[in-house]
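1. Sequence plus predicted model, see below.
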Amino acid sequence: MTDTTTAPEQSARTTPALDRLVALLTGTAPGLRVETGRGFTGPYAYDASNYRVPPRAVVFPRGADDVVVVLRACRETGIPVTARGGGTSMAGNAVGPGVVLDFSRHMNRILDIDPIARTARVEAGVVLDALRSATALQGLTFGPDPSSHSRCTLGGMIGNDACGNRSVRHGRTSSHIEALEFVTADGVRAVADHQGLRAADPHDTAAVRRVARLRADVRALIDANLAPIRTELGRVPRHVSGYQLHHLLPEHGFDMARALVGTEGSCAVVTAATVRLVATAQASTLLTLGYDDVVDAAEDVPEILRWNPTAVEGMDEAIVATMRARRGPDSVTGLPEGRAWLYVELDGDDQATVDARAAELLDALNARGRTTGGRVVRSPQERRSLWRVREDGAGLAARLVDGGESWPGWEDAAVAPENLAAYLRDFRKLLASHGLTGVLYGHFGAGCVHVRIDFDLATGPGRAAARRFLGEAATLVVSHGGSLSGEHGDGRARGELLEIMYSHRMIRAFAAFKETFDPEGLLNPGVIVHPAPLDADLALHTPADVVPVDTLFTFPHDEDGFAGAVRRCVGVGRCRSDAGGVMCPSYRATGEESDSTRGRARLLQEMVRGGTVEDGWRSTEVRDALDLCLSCKACSSDCPVGVDMATYKAEFLHHHYKGRLRPRSHYSLGWLPLTSALAGYAARPVNALLRGPVGRLLARLGGVTVKRRIPAFASRHALRQALRRARTGEPAKTLLFVDSFTRAFRPEVAGAASRVLADAGIPCTAEEGLCCGLTWVSTGQLSVARRVMARTVARLDNGDDRPVVVAEPSCAAALKRDVPELLGTDAARRVAARVHTLTGALTELAEPGWTPPELPQNVVLQTHCHEYATFKGHHPRDLLGRLGVRKVDEAEGCCGLAGNFGFEAGHYDTSMAVADLALKPRLDAVDAQGPAVVVADGFSCATQIDHLAGDRGVRALHLAELLDPAADQPGGTS
């Protein structure tokens, strides 16, 4: 049992009921983790919806027995319970005011896979992608595939009856459920399957009696409401709103498993499920179609469905424009001309046949005259890129190119596919009549439209206007024979509107169904039955809620400054993915919500509004949550809404320690540019001193881990010598910025970079003695950083417009982004516009036809996180491929050292855990597979590689050293 709440928090926030609950759980479930501290409960007040409901405690069950204990204790104390998986609900059905059960932390085991029966038994917290990876070897997969597949859990999918991009073929989650294992509100374990209900333990007579009574009560309820159930439920493919009681009709065999799917945790707590699997297609292809608008696209859907596609997905131009603005123009390729698009996926047993069918479909649609273009996308890489645009739709639509914000609330309506065009036409008129704009995307082939709307949820009049619109939208979709929800569930967003969709008799039947399972109303209260008002508990703070703050960063892309910046997080949870991209290394290492980008952003939102976090910049909860952030900046690129936690952390640390003593590492590592410059005057004796006992003592005094070797300092003479050897005498077309790390630790890189630039036809002059200020930024010493940056900008902004090439990617990123955002001057922006990494310079500026010396066939690459995040479109992997390297094995992810982070004494273990995710396996494979060249431009990355594999003779080369025309090309690892 863990309780991280401090004593003052306990006295301020706990109640007798909560104290009693914690005592009950301590006594009945030793070792069960229960968190009541603000730093842990704060992030769980949110999901991906518009709502904020702070819980009183978060519990991390280890198995079904723990769930039984929690539910019995909550019933005894009268505290409600909300089950939660990945926390990606867009309707507010994963937040609650009592205990939140986080199933994703421990109950995430795949219990059995039966490839013969094509079934799998999984715990509720299993992430969908984990199941799909485990079944892929048998040629099987789970059919429903929401866009959040990399972090949503099977329990959450069951709660919402989720569908996904390929629901045209595979339908809803309820169609793939064989059995559910659940716990009732009074702590009885039971099983629901296609035959009905039974007790999980047939020898537990009390449980058998309880389940028999429950079964009889449900049958009686269905028998009393046969007519409305038959006429009001199951009318369209995506009819998800309310409870799916039609599965309990006599003609459907009293299918209790399917009936409990979509109940959003309001009737029972699902702990495990047996799911049906489907065979993966042998061949597939993607057809992209362009249209003038989404209504034209919807008009073609019925024709497309005649071709038996697996997916028909739609989106409008706003999402594509945002993706290109955020991740570079090359982030979206393969789309024809248009302002709206459809993705149509076809599959089959033979690739040639599938491609031919796609071409025939394209001809047929072109003949109908609505398309503005179309193409069959045959490249797997291009397909993956296009699907990522669609999958990131919810996040991309939240914060658009113009800075506008949009919100869910009416993001999940569904109609019959043949009615989609007519519904969209009327829906756009409704938007216009309210002066609202909506960003449209969704599962057009299933008639399900997702839309984020620019509601004003921060003011009373704006909330009232949103409420009026939602009522009219509900009336509209019902008039088209549709459902308020098509896969996200009703939650807090649409529960109040169910009376527009259903008769009073059906509403009473829903209430009776819940009461049968949960007579005391403890399970996810306020959802579906007896719903809370849809405009209650809104997360978006009003201007009066915001604690005024003055910041040093200018946050130029956020209208409300720091408050607007942290509000970027809307909870889609892509930072909780275990693979793909680089974000978020600390979450991948620890698995803790509080260590995810989302968890930190949500806690910062609490700080800004002065809610559960009351101490503002002095908050120890926020400090602790930010502690394991590596400041890798990957979230600024990978997060669909562009959350930049590294910047937020720097700003927070600046205020948190203002006027106070800082951690020792902030002085020893934050001031490294100055101390390393001084060390360069006496490098040999300093290095000798640091290698002995004095060095270990100094490390401890400076808050630096003694588990790493301190890199050797280079003498000032070494840099002059390296640059002298690099001089060519040609007129300089570029400026080589010699950063502090290159100057102090690897001056040979400066010489190599100078020779490579000359060889590429863009000779340089070296500019030394300047600093980007990065180490002061990463430790939150922003006042010092600004002074350092101002000196650098003054020297570089002197009328010289030559490109500035920076060999160290982290320093290049600081000059490109941190300098203009911290100084906020035109001069800083002019300098930033000139900055290139070496990769970028060779990609953009090298003379046509330039070819480097002969390169190795195989390279292991570690791309610096800051380069990955800040310099999109100029990737070292792509450059190496163009220059002739046959195989680039990239360690996609952070190296774990991350500047000062991995040198700090308290972070060593996390640093190594992050390295284990991607980098270390690649280095281990170097030994197993034979010689390979390891390339890492970042000094931190190279230092981590030396720490991991230096004793085996593995040394990381900078790209400049690899391409250096004056160097002998290495044939091995050293």
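-> Nice, I can see it.
2. Only C-alpha atoms from now on, for both contacts and neighbour counts.
-> OK.
3. tally of neighbours for Arg169?
-> By the measure other CA atoms under 10 Å, the count of residues near Arg169 is 16.
4. I'd guessed it sits against Leu305; true?
-> No: look at Arg169 against Leu305 with CA atoms under 8 Å: they stay out of range, at 10.0 Å.
5. Would you check how far apart Thr910 and Phe901 are?
-> Plainly put, Thr910 is 9 Å away from Phe901 if you go by CA to CA, to the nearest Å.
6. Which one's more surrounded, those two?
-> Of the pair Thr910 and Phe901, Phe901 is the one with more neighbours under other CA under 10 Å, namely 26 against 20.
7. adding another structure so you can compare the two:
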Amino acid sequence: MTDSLERALRGRIAGEVDAAPRRLAEYSSDASNYRVPPTAVVFPRTDADVAATLAFARAEGLPLTARGGGTSVAGNAIGSGLVLDFSRHMNAILEVDPTRHVARVQPGVVLAGLQRRAGAHGLRFGPDPSTQNRCTLGGMIGNNACGPHAVAWGRTADTVRELRMLDGTGAERRLADSLSVVPGLAEFTRANLALIRTELGRFDRQASGYSLEHLVPERGSSIAKALVGTEGTCGLLLEATVELVPVPTATVLVILGYPDMPTAADDIAAVMAGGPIAVEGMDARLVDVVRAHRGAVPELPRGGGWLFVEFGGDSPGQVLESAQALCCTAGALDSRIVTNTSEAQALWRIRADGAGLSGRTPDGNPAWPGWEDAAVPPEHLGAYLRDFQSLMREHNLDGLLYGHIGDGCIHVRLDLPIADAPQRFRSFLEDAADQVVRYGGSLSGEHGDGRARSELLSRMYSPEALAAFADFKALFDPEEVLNPGVLVRPQPVDTDLRVAGLRPIPAADGFAFPADGDIGTAVHRCVGVGKCRADSSAAGGFMCPSYLATADEKDSTRGRARVLQEVVRGALDWRSDAVAESLDLCLSCKACHSDCPAGVDMATYKAEALHRRYRGRLRPLDHYVLGRLPQWLAAATRLPRAANAIAGLGPLRRIGLRASGSDPRRPIPTLADRSFRRGWSQRSTPTTADPGVLLWIDTFTDAFDPEIATAAVELIESLGHRVRIPDRRVCCGLTWISTGQLDGARKRLRATVEALADHVRAGGVVVGLEPSCTAALRDDLPRLLPEDDRSTRVAGAVRTLAEFLTEQPDWQPPDRSGWTVLVQPHCHQHAVMGFAADRRILEKTGATVTEIAGCCGLAGNFGMQRGHYDISVAVAENGLLPALRAAGPDTVFLADGFSCRTQADQLAGYTGRHLAQFLLGP
């Protein structure tokens, strides 16, 4: 878009218009296989903005595509013209009427938000896809989304009462159950009655094409319902009125085990006869992947495939009776009834996690959407699945099966040869389409056709039906402004594939990417499922703190990955402003390393990008100051009082912080009067053959909080172990890594390996106290020194203090009954080591423990850097600060991370304690 056109559009609307290269990269894809960079992205604030943008698009001959959460896996939320993102501003819940059981919403409302609001009245929105904590109602209406509870409460189309929208001509229409409000629609319906009755609406999950069956009299003549699932090709939604359903008073979950998924599908009639409210299928291989990624999962009955069957009712006795009856009548190998709510939620999480983790095959190959939600009438599902598995073998493909077995919809992502063999990709899709049609099924059961399947509609529908689809669209969008190339006159399925033709990216002496091969493949782990955009109150994890603070796609893990994907394809340079802007607010918290279902590790990608950007060039001053902080602190600890005195001079401190690229609003932490290493040097250590425990003395503990190391020594020695520390000052390289100084990081890690290798070879363990440093040794070390076999052995010997203590068979934590504890898990620990060992110890103490979810916001050097202070505080407001404000005066604040303790002290005046101190004494 030219500058003049951008200015012209910006002058017409109250919202934002963005045509910057970074923004176009962020919106070039959704959760599909396709890449179509837009001309500009528009963030409308009002209905008038939407109307003005549509008028502008028509005048300039630009296509217009509506977008919600961008979680579409079919490529129906991307376009080459203007992309309208409704999620940023048009996200209000306008009304919840508990008497009429309806809600009025704007298109950008996230489903989880509506569920919370409706839940206060004992109501809920029926459809609940696995992306419900980030998908929008507008997107759900566009795709006719469903979810596990569709067997009881229907698809999105079944909930819609009224839509207010702009058609492609700019006319505003309020649409419900009268065809007369759209000129020519009644005549169109009469002319196509026979075709509609024979080809459309044959079973519930026939989602492909337009759902014209809702137009016929016997189905209510509902134009509103017919427009659900039109994928933004017929109108721009402004407001929707949807039905709500009562939340069941009681629920119970039954797990049925079968030899395999097809056998489970064979039993679906018996299962459905019991009247469940949800029936989901899970393949054993997918459960294995979830178990490998998440750790232990709740107990499952015997089998190679399971049905998760939920019953809802007015009383626990009623639902338990239904569950017991099903166990008696179903043809399962084994069964289990789960009445505990938290355990049932953990089991349902297997299903939710599987939706993202299925992005890799069990062999670790990338698995792609494209044929991920085909559906057949449930009575044919078992036979279809057997034939589909044969088809996969015939095409040498693999994937993990799961889905909505109750209504015949199967989800699978396959290791399709998109990157190197697009003809094989096309051949499989054509064969798969023909196969599902033979079973009377639908190419799509809920995700829509988009760019992924619209071309294949000719294999499912007659020429007359396709012509009817085109005529229907023409009633609303005669100029084909809205999402052209989708459903009507589609693009070929192998056009604009995101990873087709990509070349390997040469290494640059940075990180090794053993699971991916190179940085190019690594950044394409992001397939766009958007968990990093999850509603903050429904996220339940640590990802992505900057997005939760700004609600801007550029600050999501997905947005950053999209920019880096443009870099590795050659469309952007590593040194471009777009890359710098994209990565600027990444806290390198590493939460995506564990929380992202696709395994995206943006902290590593950011470090690699900074390494490539500044290699052989002058760096920002803060890289030299904050990135090499251990060097400066080593010098400062020789004269700590002088250093503290200088830092305490306000004007001098502010001048120094500004000059160093740091924010002058930040106090400088106070150095201890004597570092731990200096005190340790005066201690005599007995010499024995036992390698003992090597306590890793990190820079921050040594310089600022030596009493933590002293407590850890006393605790470990009380268990009969000899404690030693590295003979010389060594470093994990963390601050060099976070600023992309990977050459410097490797230099320090080589010295670390030299210092620890003999100890590890002798069978000793290394106990870390600072989570970020411990994580660097566990995770970054072997990927920065892949050529040194010792690095892997050293990494494997590293423990957190909690891990070490839980490995001691006779150790029991002290009794802290009556204590109230507020604990902030460190992001790097959450991502790399996990918090399970700490959690077990704290539970055994008997204390009342509350965990803070989310990042503290300081994140090492991030919160110190100029321009980051406000975001750092905003991130803290998502978890840390509200928790501290709500804490009672006797609450003990536990935080092993130096950054977490510093943030709590500077922003809330709270002094944190380390686990070692908590366990050692009051």
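-> Structure received. From a predicted model like this one, the values you see are computed outputs, not experimental measurements.
8. TM value for the aligned chains?
-> Laid over one another, the chains give 0.96 as their TM-score (TM-score structural alignment, normalised by the length of structure 2), with 913 aligned residues with a CA RMSD of 1.8 Å.
9. center of structure 1 - which residue?
-> Centroid-nearest residue in structure 1, with CA atoms, centre = their mean: Arg574, separated by 1.5 Å.
10. show me the contacts for that one.
-> Neighbouring residues of Arg574 of structure 1 by CA atoms under 8 Å, 6 or more residues apart in numbering: 148, 150-151, 638-640.
11. What is the equivalent residue in structure 2 for it?
-> In structure 2, Arg574 of structure 1 lines up with Lys531, judged by TM-score structural alignment.
12. same deal with Phe745 of structure 1?
-> Match for Phe745 of structure 1 (TM-score structural alignment): Phe704.
13. That match: how many residues sit nearby?
-> Number of residues near Phe704 of structure 2 (other CA under 10 Å) recorded here: 21.
14. before we move on, back to that, in helices only, show me the contacts of Arg574 of structure 1.
-> With DSSP state H as the criterion, helices contain Asp638 from among the contacts of Arg574 of structure 1.
15. Looking at the contacts of Arg574 of structure 1, which is nearest Thr184 of structure 1?
-> Lowest distance from Thr184 of structure 1 to the contacts of Arg574 of structure 1 (CA to CA) belongs to Arg151, with 26.2 Å.
16. so what corresponds to the closest one in structure 2?
-> So, by TM-score structural alignment, Arg151 of structure 1 is matched to Arg134.
17. can you check Gly39 of structure 1 too?
-> Using TM-score structural alignment, the partner of Gly39 of structure 1 in structure 2 is Arg22.
18. For Val567 of structure 2, see how far away the nearest residue to its match once chain neighbours are set aside is.
-> Distances taken as CA to CA, 6 or more residues apart in numbering place Ala578 nearest to Arg22 of structure 2, at 4.6 Å, with adjacent residues excluded. Here the criterion is CA to CA. By it, Ala578 of structure 2 lies 10 Å from Val567 of structure 2.
19. ok, the alignment partner in structure 1 of Ile418 of structure 2 - how many residues close by?
-> Under the alignment (TM-score structural alignment), Ile418 of structure 2 maps onto Leu457 of structure 1. By other CA under 10 Å, 22 other residues sit near Leu457 of structure 1.
20. What's the match for Arg877 of structure 1 in structure 2?
-> So, by TM-score structural alignment, Arg877 of structure 1 is matched to Arg839.
21. Then Arg390 of structure 1?
-> Going residue by residue (TM-score structural alignment), Arg390 of structure 1 aligns to Arg351.
22. Please identify which helix or strand holds its match.
-> According to DSSP states H and E, Arg351 of structure 2 maps onto helix 341-357.
23. what's the following helix or strand after that helix?
-> Per DSSP H and E, the first helix or strand lying C-terminal to helix 341-357 of structure 2 is helix 381-394.
24. Mean per-residue distance, that following helix versus structure 1.
-> Taken over the aligned residues, the distance from helix 381-394 of structure 2 to structure 1 averages 1.2 Å (mean CA distance after the TM-score superposition for structure 1).
25. give me the stretch of structure 1 that that helix matches.
-> Counting by TM-score structural alignment, helix 381-394 of structure 2 falls onto residues 420-433 of structure 1.
26. Looks to me like the match of Ile418 of structure 2 is in a strand.
-> No: using DSSP: H, G, I helix; E, B strand; the rest coil, the assignment for Leu457 of structure 1 is coil, not a strand.
27. If you drop the residues flanking it in sequence, what lies closest to it?
-> Closest residue to Leu457 of structure 1 apart from its sequence neighbours, by CA to CA, 6+ apart: Arg463 at 5.0 Å.
28. Am I right that that neighbour falls within a helix?
-> Yes: counting by three-state DSSP, Arg463 of structure 1 is found in a helix.
29. residues near Val523 of structure 2, how many?
-> Neighbours around Val523 of structure 2, by other CA under 10 Å: 25.
30. quick one: it from Val568 of structure 2, how far?
-> To Val568 of structure 2, Val523 of structure 2 is 8 Å away according to CA to CA.
31. Also Trp632 of structure 2?
-> In this view, Trp632 of structure 2 and Val568 of structure 2 are 36 Å apart by CA to CA.
32. Compare the two (neighbour count), which wins?
-> Val568 (20 against 12).
33. In structure 1, point me to whatever sits opposite the more buried one in the alignment.
-> Mapped onto structure 1 by TM-score structural alignment, Val568 of structure 2 lines up with Val608.
34. on average, how far is the helix holding Arg351 of structure 2 from the matching bit in structure 1?
-> Helix 341-357 of structure 2 sits 2.0 Å off on average (mean CA distance after the TM-score superposition for structure 1).
35. can you tell me which residues contact the counterpart of Ala493 of structure 1 in structure 2?
-> In structure 2, the residue matched to Ala493 of structure 1 (TM-score structural alignment) is Ala452. Residues near Ala452 of structure 2 by CA under 8 Å, 6+ apart: 32-33, 74-75, 370-371, 493.
36. Would you mind writing the ChimeraX command to select the buried ones in these?
-> Applying 16 or more other CA atoms under 10 Å to those leaves a buried subset, and the ChimeraX line that selects it is:
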select :32,33,74,75,370,371,493
